[in-house]
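In: need a structure here:
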Amino acid sequence: MTAMHFPGDAIPFADRAIPAPPSPGPDPAVLRLLAGHAARRAATLLAGGLADDPDPLVDLVCLLAENPPASPVEEITERAGIRPSELRRLRFAHTFGQFHGVRTALHAFDPPPQAMQRAVDDIAARHSLRGATAEIHRNWITYAAAQVQVRLGTYGHWYPFTHSATGEWYPARGHSFVPAEAYAAAIAARNRRQ
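Out: The predicted structure is shown next:
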């Protein structure tokens, strides 16, 4: 029987030396990075964690967060097909919400409408909205007049966002299982920015 590994444990495979690939081939340091990342994800699954659909852009952002890039940001974004400002936005999402924060920043989904309405009601019951009305679109609740948005993640956390001067929604610190708390975090982030 194989020993189980838990998140945070050392993964024996990730500690092994990787032989130099035949030339031309990937850099051994890159192979070690990818093998370690894959081993940590596999350990999470073995420990009962849930698997998400693979997304190369989410993986890229998580890998960059774990290991500072050796290449210039412009080269990375060009290869990934995104703007440098988009990578910056996604790195904020990772800082504030890790893997699930990045997924929530990138992907919308269709939760049950009742869950979204309960969230709107929770926010209205706990906050003075001063005329800001809620617009629900998929897993996003937007308060355009307040320049804030909360997004429901696939694991039940609500993630706060603020509207930037460039017209993009930027992630903010303070995700929560409680929609009104994520809304409060978005308002606080907006106020700090102004």
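
In: alpha carbons only for contacts and neighbour counts from here, please
Out: OK.

In: hey, where'd the strands end up in this structure?
Out: With DSSP state E, the ranges of strands along the chain come out as 135-137, 140-143, 148-152, 158-163, 169-171.

In: tell me the contacts of the residue most central in space within the chain?
Out: Most central in the chain under C-alpha atoms, centre = their mean is residue 102, positioned 1.7 Å from the mean C-alpha point. By C-alpha atoms under 8 Å, 6 or more residues apart in numbering, the contact set of residue 102 is 58, 61, 90-91, 93-94.

In: my read: residue 35 touches residue 12, true?
Out: No: using C-alpha atoms under 8 Å, residue 35 is not in contact with residue 12, being 11.1 Å away.

In: among those two, which residue is more densely surrounded?
Out: residue 35 (17 against 10; other C-alpha atoms under 10 Å).

In: burial count for the residue lying closest to that one once chain neighbours are set aside?
Out: Residue nearest to residue 35 in three dimensions, not counting chain neighbours: residue 14, with 6.2 Å by C-alpha to C-alpha, 6 or more residues apart in numbering. Neighbour count for residue 14, taken as other C-alpha under 10 Å: 17.

In: list the contacts of residue 14.
Out: For residue 14, the contacting residues are 32, 35-36, 39, by C-alpha under 8 Å, 6+ apart.

In: now stretch 19-39, how far from the centre of its chain.
Out: Relative to its chain's centre, stretch 19-39 lies at 25 Å (C-alpha atoms, centre = their mean, to the nearest Å).

In: would you mind finding the longest helix in this protein?
Out: In the chain, taking DSSP state H as the definition, the longest helix is helix 84-106.

In: the residue nearest to the centre of the chain and residue 71: what is the separation?
Out: Distance of residue 102 to residue 71, computed by C-alpha to C-alpha, to the nearest Å: 21 Å.

In: another for comparison:
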Amino acid sequence: MTTADQAPASATHGWTDAWLAAFEAAAADPVMLLTGERLLDRADIGQVHINPGTAKTTLTAPKASRPHQPCVSVSLIPGPEWERIYRAIAATGEHADNIAAGRLPDTRTTFAGADVLPIAPAACDITFTCSCRPDPGICPHSAAVGYRVAQHVRANPGVLLTLRGGSMKELRTLLRSPKPTDPAPAPGAEPAQTGIDAHDAFSRFTARPTHPQSARERTTRTVPAPPLDGLRSDPPAPAPTVLALRLLARDAAARARDLLAGRPVPVGDDPVQDAARLLADPAHRAHLEHAAEQLGLSILQMRDLALAHEYGGAAGVEAALWPLAADARVLAHAEAAIQPHRPAPLASLVSQDNQLTDAAARIQLRLGSDGLWYPFTDWHGTWRPAPGPSRNPGTAYKAARRALRDR
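Out: This is a model prediction of the structure:
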């Protein structure tokens, strides 16, 4: 939590951190969270409507054929509790000018007392729904809404009061009300002023960030110096180990060679994609367990993403991570193309989003953003990437059958 001597009273990091901690714990799915954060820059996201108990919007993912309506729901604080919360805030006598201007100080992130409820929600207070799935639960679209709410909270923490059923207007009204201990104004005296000085208000306006910060851009990372050939022991934590530094140096050299040779070099700052790219090289598989731990994934998930990159590059990882929208006519053509190759042609074939699933054959095909069909096979209840993506769905289906035979 930010303290008064660490940041100005108008800072909002504490409220943002409180929201992110609860939201990410409620989601409990690192892959969905990373995907949702990535959608902030890639998707067409409408205005987020923040009302008591809900934050919702309309979101159209890249190359999607239709928009989705994700919603993050937050349980409300009971009405009678709000008067106690307001009075607890007002009783502090701190930062009255900021509150009068519609801002909550970071030094009072929870306002928790013996009989006062905290304003920031807990993980159990947050649920997710979206038109992309029939049942409640986290998805990339609702994760994106959660991170967009974090941006709103950073700019104006008062939206948390709205989400929880409170009102900044009522809080400001209470602050303006004379306290019983306040002396009555002398006859003819000027009325007491509330708010902030106009010059101060304008300086705050001009000092605001032009673009909202990413929900995770809270610290400045120090870039380590290049490792020396004579380095034999690990540098002090939290710097990378010698093995990790040498891996990064080899990867940088390989990418430089590709650039000089005119070969395409993948770009981007998605840590999951980058880890999958590095681990696709068998020489780097020794780092798989550590990478999975750092990204909050299981070893099996990290291994499958590395295989997806080995077989299909970045588009293969994207197909493995989340469902994409696909044209119904393309799916119908793919169903007809794979029918002659199915071992049980009368068994059910499920078509959803960009996926064709032949459960009886233990095969699933996924249409990637690059137009290739990526084969997956059932591996003890999970879909594992298989080699052989192709523009022809029939060819990709046969590649999946071949992968099952070769196990």
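
In: TM between them?
Out: Scored by TM-score structural alignment, normalised by the length of structure 1, the superposition of the two chains gives a TM-score of 0.71; 172 aligned residues with a C-alpha RMSD of 3.3 Å.

In: map the residue nearest to the centre of structure 1 across to structure 2 for me.
Out: Here residue 102 of structure 1 is matched to residue 317 in structure 2, going by TM-score structural alignment.

In: residue 139 is in contact with residue 108 of structure 1, correct?
Out: Yes: using C-alpha under 8 Å, residue 108 of structure 1 makes contact with residue 139 at a distance of 6.0 Å.

In: got the contact list for stretch 176-189 of structure 1?
Out: The contact list for stretch 176-189 of structure 1, computed with C-alpha under 8 Å, 6+ apart, reads 119-120, 122-123, 126-127, 146, 148-150, 156-162, 172-175.

In: now with 6 Å?
Out: Contacts with stretch 176-189 of structure 1, where a contact means C-alpha atoms under 6 Å, 6 or more residues apart in numbering, come from 119, 122-123, 148, 157-161, 174-175.

In: joint contacts of residue 35 and residue 12 of structure 1?
Out: Taking C-alpha under 6 Å, 6+ apart as the contact rule, residue 35 of structure 1 and residue 12 touch no residue in common.

In: now whichever strand or helix holds residue 82 of structure 2: which residue numbers in structure 1?
Out: Per DSSP states H and E: residue 82 of structure 2 is located in helix 79-91. The alignment of helix 79-91 of structure 2 onto structure 1 (TM-score structural alignment) covers no residues at all.

In: just name whatever secondary elements that helix is in contact with.
Out: Helix 79-91 of structure 2 sits against no helix or strand, with contacts defined as 3 or more C-alpha pairs under 6 Å, 6 or more residues apart in numbering; DSSP states H and E.

In: could I get the buried residue list for that helix?
Out: Under the neighbour-count criterion of 16 or more other C-alpha atoms under 10 Å, helix 79-91 of structure 2 has 82, 85-86, 88-90 buried.

In: next one: stretch 13-31 of structure 2
Out: Neighbour-count burial for stretch 13-31 of structure 2 flags 13-20, 22-24, 26-27, 31 (criterion: 16+ other C-alpha under 10 Å).

In: what's the answer for stretch 53-63 of structure 1, then?
Out: By neighbour count on 16+ other C-alpha under 10 Å, the buried set for stretch 53-63 of structure 1 is 57-62.

In: ok, now stretch 62-74 of structure 1?
Out: For stretch 62-74 of structure 1, burial by neighbour count (16+ other C-alpha under 10 Å) applies to 62, 64.

In: what lies in contact with it?
Out: Residues from elsewhere that reach stretch 62-74 of structure 1, judged by C-alpha under 6 Å, 6+ apart: none at all.

In: what's the first-to-last distance across that stretch?
Out: One end of stretch 62-74 of structure 1 to the other measures 17 Å (C-alpha to C-alpha).

In: what's the answer for stretch 280-293 of structure 2, then?
Out: End-to-end span of stretch 280-293 of structure 2 (C-alpha to C-alpha): 17 Å.

In: could you pull out the helices for structure 1?
Out: Along structure 1, counting by DSSP H, helices occupy 12-15, 28-46, 56-66, 73-80, 84-106, 113-126, 179-193.

In: for the contacts of residue 102 of structure 1, which one is nearest residue 21 of structure 1?
Out: Among the contacts of residue 102 of structure 1, residue 61 lies closest to residue 21 of structure 1 (C-alpha to C-alpha), at 25.4 Å.

In: residue in structure 2 paired with the closest one?
Out: Taking TM-score structural alignment, residue 61 of structure 1 has residue 276 as its aligned residue in structure 2.

In: ok, and the closest non-adjacent residue to that match?
Out: Residue 276 of structure 2 sits nearest to residue 306 (C-alpha to C-alpha, 6+ apart), 4.3 Å away.

In: what do we get in structure 1 for the one you found?
Out: Matched across to structure 1, residue 306 of structure 2 falls on residue 91, judged by TM-score structural alignment.

In: state the distance from that match to residue 174 of structure 1.
Out: Taken as C-alpha to C-alpha, the span from residue 91 of structure 1 to residue 174 of structure 1 is 15 Å.

In: tell me which of these two has more neighbours.
Out: Higher neighbour count among residue 91 of structure 1 and residue 174: residue 91, with 22 against 19, using other C-alpha under 10 Å.

In: separation between that one and residue 172 of structure 1?
Out: 11 Å.

In: swap in residue 31 of structure 1?
Out: According to C-alpha to C-alpha, residue 31 of structure 1 stands 33 Å off from residue 172 of structure 1.

In: and if you look at residue 40 of structure 1?
Out: 26 Å.

In: do residue 182 of structure 1 as well
Out: Taking C-alpha to C-alpha, one finds residue 182 of structure 1 at 9 Å from residue 172 of structure 1.

In: cool, thanks, talk later.
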